[in-house]
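A.B. asks: Below are the sequence and a predicted model for it; my questions follow.
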Amino acid sequence: MTNSGVNSPTGSDLHLELSGSGSLRSQLMHAVREAVRSGRLPPDTRLPSYRALSADLGIARNTVAEVYSELVEEGWLTARQGSGTRVARRVAPPPPHRRRPRPSSRRPIHDLAPSSPDASAFPRAAWSTSARRAINAAPSEAFGVGDPRGRPELRDALADYLARARGVRVDAELIVICAGYAHALQLLGPLLPSTVAVESYGLAFHRDLIAGAGIRTVPLSIDERGARVGDLSEKSAGAVLLTPAHQYPTGGPLHALRRAAVVDWARTADGLILEDDYDGEFRYDREPIGAVQGLDPDRVIYLGSISKSLSPSLRLGWMVLPDRMIDDVLAVKGRRELWSSAWDQLTLADFISCGSYERHLRRMRGVYRGRRDHLAAALTEHAPHIRVSGIAAGLHAVLELPEGTEHTTLAAARRLGVAVDGLSAYRHPDSTMPHLDGLVVGYGTPAEHAFSSALEALCLALPPAP
């Protein structure tokens, strides 16, 4: 006899395998012991009641009671009035089998890889408060089939915030919620023209997502003023993907004249601008720069997420779309929400509306500014010959290296347990602009107590002064 999952009135579910010879009593004794011994039932796990287990297994209630009683006497279980029958705490299961890690899979000691926030700084208390408030206020239909546009509460909150803080011209009906920036690119892929211009330095992962839709990407050179959008007319592209708030990874905003120029190109060429508002919230030494979308909402798709400002694990992002594209995007996404949970959407809506989001951003600007300053000071002291750029905003800096030293510097960093990126990994394979040697150093990821030691190791990996 084999069975089964128990769904008891006490709320305890238990799967037991009754098999082999002997009485049902002995089979049940063996099954419970094995479940505890293997660690599948850890200490303090509450077991189903006699009635629930006997009903599910088809065993007399007295038999179950006798088994529980004997296992209590043997020390496998405990039974207290009002607490039910539980696995004894002194029964320690053997440790699970662990594969011996290969040397190549060893995690770095110091994580200075870019693009991630400090996970330890997540505002747990404020988020929990918003979650409780949002779930209590949610209408019943919020727990049914999800609307692919996203929860109206979140779209309303975003419309207000983006208009006020980022200069986006938006109505809530023009917002579609998605599971982050990468998901947005996947949804837009089937709707983009056959050729899309991208910045010569950017994430290969994003270029691959576009290419996965059968679209060719062509590189735009970049300089201290951002992407050279004046070259778009030579690229035969129908759309361009930009990071105008803070070019990723080289840093710096798109110059005002180029912002106007790319909008003029889109109007003249009937083109489309994809605006990745990367690091738009984190600025330190400059006035806030509004979104390009505010210059022409009919020509710009504005893309944002909370992966840097809050957490990448929440998988929440948004698209602000031209009105003519709403139906096409929803047709690609499908008839129901399959990606972002309604609970997270409702919580974020409350988190934004009650002001907790902006309070968190202000606090983290101070934290990240301090880390940025700490990085700059460490380099001034230990490697003054290394120029730092791209630090007026964002969560990373670029360390410009002497020509031909990037590969050896990365190898030295790995030996010291430092995770850091080289600029060459971001270069478009078809780019014609000169190669740049450098490191892309993230200062968002390490916990506060680990930051100083991470910088010390980084400085040791840098090439000496010529």
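C.D. replies: Noted; the coordinates are in hand.
A.B. asks: Every contact and neighbour count from this point should use C-alpha atoms.
C.D. replies: Fine.
A.B. asks: Have a look at the protein and report its longest helix.
C.D. replies: Longest helix of the chain, by residue count under DSSP state H: helix 356-382.
A.B. asks: buried stuff in it?
C.D. replies: Applying a neighbour-count criterion of 16 or more other CA atoms under 10 Å, one finds 356-358, 360, 364-365, 368-369, 371-372, 374-376, 378-379 buried in helix 356-382.
A.B. asks: Kindly report the same for stretch 401-411.
C.D. replies: Going by neighbour count (16+ other CA under 10 Å), the buried part of stretch 401-411 is 401, 402, 406, 409, 410.
A.B. asks: okay, now the one to match up with it:
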Amino acid sequence: MATDQTNSAAEVLLAPVPGPGPLRQRLERAIVGDIASGRLTPGTALPPSRTLADTLGISRWVVTEAYGHLVGKGVLEARTGSATRVAAVPPGASSVDPVEIRPRQDRPAAPGPGLEHAPGRATHDLAPGVPDLRHVPREAWVRAARDALAEATNQDLGAQPPAGHPAARAAVATHLRRSRVVSGPDAAVVLTRGAADGMSRIAAALAAAGHTHLLVEDPSWAALRDVATGAGLVPVPVPVDDDGIAPEPLRAEAARTGARAALLTPAHQFPLGAALPDDRRAALLDWAREVDGLIIEDDYDAEFRYDRRPVPALQGLDPDRVLLLGSTSKTLAPAFGIGWMVVPPRWRAPVLDVSVRRGPAPGPATLDQLTLARFVADGAYARHLRAARTRYARRRAALLAGLERELPGARIGGIAAGMHVTVDLAGVRVGADADAADAVVVDAAAVVREGAARDLALVDLRRYQATPSARSTVLVVGYGNLADARLPAAVRGLRAAVEAAAG
């Protein structure tokens, strides 16, 4: 059956089915129901994941995961460079149950795990979470891929080990020991399709072991909270202050809910930007030992520290109590789809069991793994990281100087690390009121809307709060994917957006 390439669901109201269950499953039920009712016909293009997420006020990861699951079921079709569409020949009712759709076990998470916006859609990209896509080391990666394929044995081209190819696991382990002071044998490394994939595996293992709750930082990256929810865990928000998560509130929430696992970003808290002090690190590890618990360390951008050497991974202080998550999404690009876990001894068998149940190829393609191994062994990865650190440090300094010039009174938050800062507009003075004694009162959501009208990608802090506050004056401003030449214009555009929102 031919599909109408102009057919679009832009005017079709899509919303999750009300009721219990994970948000992702309820959105899938709604899409399947609309197909069954004829509201969505074969060939219909669904809204881009970002557009639908913004419309519904939910995480983009929820939408991309729902789309990905339905692609795996044959309900939807996805092609590179094209919209996700209703399948030309949708499966019969016997193959898709609109009431209960079970998660896929044989496909990766949907494209771009963890991305909250589509890179490159705004001329001035000030949204966080995306590295500099203009400086992806394409030639070095191609050389590593060519060499890896030439050297691969016949056995390498056969069945894929559930935990990943031994050579790639060894290369990742060596890199992490050197750069992150990680402790453990090569066998502790499990290769994944990214941080969200790794989180889904450990969350499933935790749920199978009887865990029901997961302590999470608030605010934090919503995608991993959603992954935990999808695995059956209940996220328990714990407030974050200027030094990161505090042990006392965490202990209180753990005692209240019975939670014995926590998801943290110790090296560089997202999005507030703190590095967890030594005393809090020690106290959190004491808690994990006391309750026989597990700390999941999201090491998302720890390679990028500009005022001193990066803080070593928490995992190195207690490899039996800390599972480290990492990926190339922030260091190279999300499209590489390669991540890793460093798993404590007692959790290796449960995580491996989850990986085996996901099918014959639970991780990234073997050739991609071998390419990464060669890329690391040849020193190309280390050279890329050094260049990226220099570039981001310079860009961060230029951004802060621009913000001081264009938005006097704005408070900048976060250590000199990563690819984002927070900008609190509560004390800002702009426009006719620049010399006034009182600061302009401006809502971050209004600034985001005014920024979009000026082709400026911005994010309100509320996007990352477990329960969004009624009002916010804080923006999370990224500079990873912002071209240096566009930085002055981007900051001027931000000032214009603030002035318009204040007016």
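C.D. replies: That came in fine, so what should we check first? Since this is a predicted model, take the numbers as computed values, not measurements.
A.B. asks: Can you give the structural similarity as a TM-score?
C.D. replies: For these two chains in superposition, a TM-score of 0.74 is obtained (TM-score structural alignment, normalised by the length of the first structure); 362 aligned residues with a CA RMSD of 2.3 Å.
A.B. asks: burial of the closest residue to residue 189 of the second structure other than its chain neighbours, as a residue count?
C.D. replies: Leaving aside its chain neighbours, residue 189 of the second structure sits nearest to residue 342 (4.6 Å; criterion: CA to CA, 6 or more residues apart in numbering). Number of residues near residue 342 of the second structure (other CA atoms under 10 Å) recorded here: 30.
A.B. asks: So what does residue 342 of the second structure match up with in the first structure?
C.D. replies: In the first structure, the residue matched to residue 342 of the second structure (TM-score structural alignment) is residue 320.
A.B. asks: so that match makes contact with residue 174?
C.D. replies: Yes. Residue 320 of the first structure is within contact range of residue 174, at 5.6 Å (criterion: CA atoms under 8 Å).
A.B. asks: Give the residues shared as contacts by these two.
C.D. replies: When contacts are counted by CA atoms under 8 Å, 6 or more residues apart in numbering, residue 320 of the first structure and residue 174 have no shared neighbour.
A.B. asks: just to revisit the earlier point, superpose on the second structure and give me the mean offset of the longest helix of the first structure.
C.D. replies: Compared with the second structure after the fit, helix 356-382 of the first structure shows a mean deviation of 0.7 Å (mean CA distance after the TM-score superposition for the first structure).
A.B. asks: all helices in the second structure, in order from the N-terminus.
C.D. replies: Under DSSP H, the second structure gives helices at 23-37, 49-56, 60-72, 138-151, 166-180, 195-208, 222-230, 247-257, 278-290, 345-357, 366-377, 380-406, 444-453, 487-502.
A.B. asks: JSON lines for those helices, including distance to residue 314 of the second structure?
C.D. replies: Shown next, in JSON lines, are these (distance: least, CA to CA, whole Å):
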{"stretch": "helix 23-37", "distance to residue 314 of the second structure": "31"}
{"stretch": "helix 49-56", "distance to residue 314 of the second structure": "33"}
{"stretch": "helix 60-72", "distance to residue 314 of the second structure": "27"}
{"stretch": "helix 138-151", "distance to residue 314 of the second structure": "30"}
{"stretch": "helix 166-180", "distance to residue 314 of the second structure": "9"}
{"stretch": "helix 195-208", "distance to residue 314 of the second structure": "17"}
{"stretch": "helix 222-230", "distance to residue 314 of the second structure": "19"}
{"stretch": "helix 247-257", "distance to residue 314 of the second structure": "15"}
{"stretch": "helix 278-290", "distance to residue 314 of the second structure": "7"}
{"stretch": "helix 345-357", "distance to residue 314 of the second structure": "16"}
{"stretch": "helix 366-377", "distance to residue 314 of the second structure": "23"}
{"stretch": "helix 380-406", "distance to residue 314 of the second structure": "21"}
{"stretch": "helix 444-453", "distance to residue 314 of the second structure": "33"}
{"stretch": "helix 487-502", "distance to residue 314 of the second structure": "34"}
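A.B. asks: and of those helices, who's closest to residue 319 of the second structure?
C.D. replies: Closest approach to residue 319 of the second structure among the helices of the second structure is made by helix 345-357 (8.2 Å; CA to CA).
A.B. asks: So which bits of the closest one are buried?
C.D. replies: Judged by neighbour count using 16+ other CA under 10 Å, the buried positions of helix 345-357 of the second structure are 347, 348, 350, 351, 352, 353, 354, 355, 356.
A.B. asks: report the longest strand in the second structure, please.
C.D. replies: Using DSSP state E to define each element, the second structure has its longest strand at strand 234-241.
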